[in-house]
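Undergrad: Sequence and predicted structure are below.
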Amino acid sequence: MLYAILCYNSEEAVGAWSKDHHDQTMQRLYAVNDKLARQGRLGPVARLLPTTAATTLRKGREEMVIDGPFAETKEQLLGFYVIDCASLEEAIHTAKELAKANPGTGSYEIRPVAEFHPSQLPDERGHAKKPAA
């Protein structure tokens, strides 16, 4: 089953990291990514720009487009992983590996994926990607 692991942390805290701390943290996270890829369990991964770059569409009687995130919170969604796991326990174990690679505060929300549509974006040469067999 596919699980989404949503990565939350304080943008202010992450933005205050030194370049050295950032680079070391990313090296540890890439090691976990590489392990998952070798196991054939790594799906899409995205690191998001800060909420200052966000735009929100609020639904209601009249739609409203506003700058920034929908809600003011202490932690923001910074990125996500889609991971193939045999069980929730395996997904939790994977989230713990990510947490160990990225120590400090924050949280990882683990959610089963109800529906998944592989990318229809073109590859780096502009050709349509072929669906997996």
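TA: Cool, the structure landed.

Undergrad: alpha carbons only for contacts and neighbour counts from here, please
TA: Will do.

Undergrad: residues of stretch 90-104 that come out buried?
TA: Residues of stretch 90-104 classed as buried: 91, 92, 94, 95, 98, 99, 101, 102 (neighbour count, 16 or more other Cα atoms under 10 Å).

Undergrad: and the residues you listed, which of them are in helices?
TA: Using DSSP state H, the members of those that fall in helices are 91, 92, 94, 95, 98, 99, 101.

Undergrad: Quickly name whichever of those residues is closest to residue 47.
TA: Checking these against residue 47 with Cα to Cα, the nearest one is residue 98 at 13.6 Å.

Undergrad: picking up where we left off before, of the ones in helices among the buried residues of stretch 90-104, which is the nearest to residue 113?
TA: Proximity of those to residue 113, judged by Cα to Cα, is greatest for residue 91, which lies at 11.7 Å.

Undergrad: Distance check, that closest one against residue 99.
TA: Distance, residue 91 to residue 99, using Cα to Cα, to the nearest Å: 12 Å.

Undergrad: The residue sitting nearest the centre point of the chain and residue 48, how far apart?
TA: Within the chain, the residue whose C-alpha comes closest to the C-alpha centroid is residue 80; the distance, by Cα atoms, centre = their mean, is 1.1 Å. Relative to residue 48, residue 80 is positioned 8 Å away (Cα to Cα).

Undergrad: Use this one as the comparison:
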Amino acid sequence: MKFLTMIYAAPDAWSPEDHAVALEESIDLCRELDSLHKFVDAAPLAQNAPIKVVRVRNGERIVSDGPFAETKEQLGGFFLIDVDNLDEAVEVAGRIPGTTRGTTVIRPLVPLPQLDHFPSRQPAKASKGRLIAGWMLSGLLAVFLILLSASGKFTDWEGKDEMFAKFGFSEQLMFNIGIVEVVITLLFLFPRTAFLGSILLTAYLGGATVTHVRVEDPFFMPILMGVLVWVACGLRQPGIFSLAVGRAR
């Protein structure tokens, strides 16, 4: 449930130094709430900026300067949070630095399902070209991982025993690793589990990198594969790229 917390305070409640400290503490609180998936937005209002009050009466727009002179506390900023209930919203409000020198008002928001279809509220979608490129790259990765890499752990071929011995792995262990490789590659291919599959493939390829380093073999290929996995996933699901630079919600 979303709540708007509005922080009111007297204009002279904060010195410039105290305001700077409170701003840093507010950012820390936003960061913590975001890590808990309870943060939506927050911002202070500009200080010493022109304020206009707008009214419409009988079809006529009336604009005046604000705020009203008799107002002792002015709106200084807000937090928009997404928490379970009002009690949790009250707890968060009590941690907002502005509450220590002013008043924080909490109001629940009324959801409007009619707005959910607005384009700006839709998940980011890949363009046709990016989607094709993403699936082509995903297919090439799957061919390499399943048909070239994993299949070699299931079939007999010349030099297989020597290679496994070099890595220090038994044939049964390599067989099991091949099964894991196939499963997580399939997870990577299915759209609903592509993100999970990318994480698991990254871990798997990290282990492959360590194995190659341990026996002093070239190790750039697993690293390159790991990068390509995320490029392919990002082309198919653009939200991945936004997440990587901290802009996804």
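TA: Yes, it's here. Keep in mind it's a predicted model, so treat the numbers as computed, not measured.

Undergrad: List just the nearest of the ones in helices among the buried residues of stretch 90-104 of the first structure to residue 132 of the first structure.
TA: Residue 132 of the first structure has its nearest neighbour among these in residue 91, at 23.1 Å by Cα to Cα.

Undergrad: where along the first structure do the helices fall?
TA: Counting by DSSP H, residue ranges of the helices within the first structure are 11-15, 19-38, 88-101.

Undergrad: now for the ones you listed, which one comes closest to residue 67 of the first structure?
TA: Using Cα to Cα as the criterion, the shortest distance between residue 67 of the first structure and the helices of the first structure is 16.4 Å, found for helix 11-15.

Undergrad: Relative to its centre, which residue of the second structure is most distant?
TA: With distances taken from the mean C-alpha point of the second structure and given as Cα atoms, centre = their mean, the most distant residue is residue 58, at 47.3 Å.

Undergrad: In JSON lines, list the helices of the first structure along with distance to residue 73 of the first structure.
TA: Output for the helices of the first structure, formatted as JSON lines (distance: least, Cα to Cα, whole Å):
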{"stretch": "helix 11-15", "distance to residue 73 of the first structure": "10"}
{"stretch": "helix 19-38", "distance to residue 73 of the first structure": "23"}
{"stretch": "helix 88-101", "distance to residue 73 of the first structure": "20"}
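
Undergrad: Show me the one of these that comes nearest residue 54 of the first structure.
TA: The closest approach between residue 54 of the first structure and any of those, judged by Cα to Cα, belongs to helix 11-15 at 12.9 Å.

Undergrad: hang on, the earlier thing: give the residues shared as contacts by residue 80 and residue 48 of the first structure.
TA: Any residue near both residue 80 of the first structure and residue 48 by Cα atoms under 8 Å, 6 or more residues apart in numbering counts here, and not one turns up.

Undergrad: do you know how far residue 70 of the first structure is from residue 58 of the first structure?
TA: When distance is defined by Cα to Cα, residue 70 of the first structure is 8 Å away from residue 58 of the first structure.

Undergrad: And for residue 80 of the first structure?
TA: As for residue 80 of the first structure, its distance to residue 58 of the first structure is 22 Å (criterion: Cα to Cα).

Undergrad: Count the neighbours of the counterpart of residue 82 of the first structure in the second structure for me.
TA: When the structures are aligned by TM-score structural alignment, the residue of the second structure matched to residue 82 of the first structure is residue 80. For residue 80 of the second structure, the number of neighbouring residues by other Cα atoms under 10 Å comes to 22.

Undergrad: so residue 80 of the second structure sits right up against residue 42, yeah?
TA: Yes. Checked against Cα atoms under 8 Å, the pair residue 80 of the second structure and residue 42 is within contact range at 5.9 Å.
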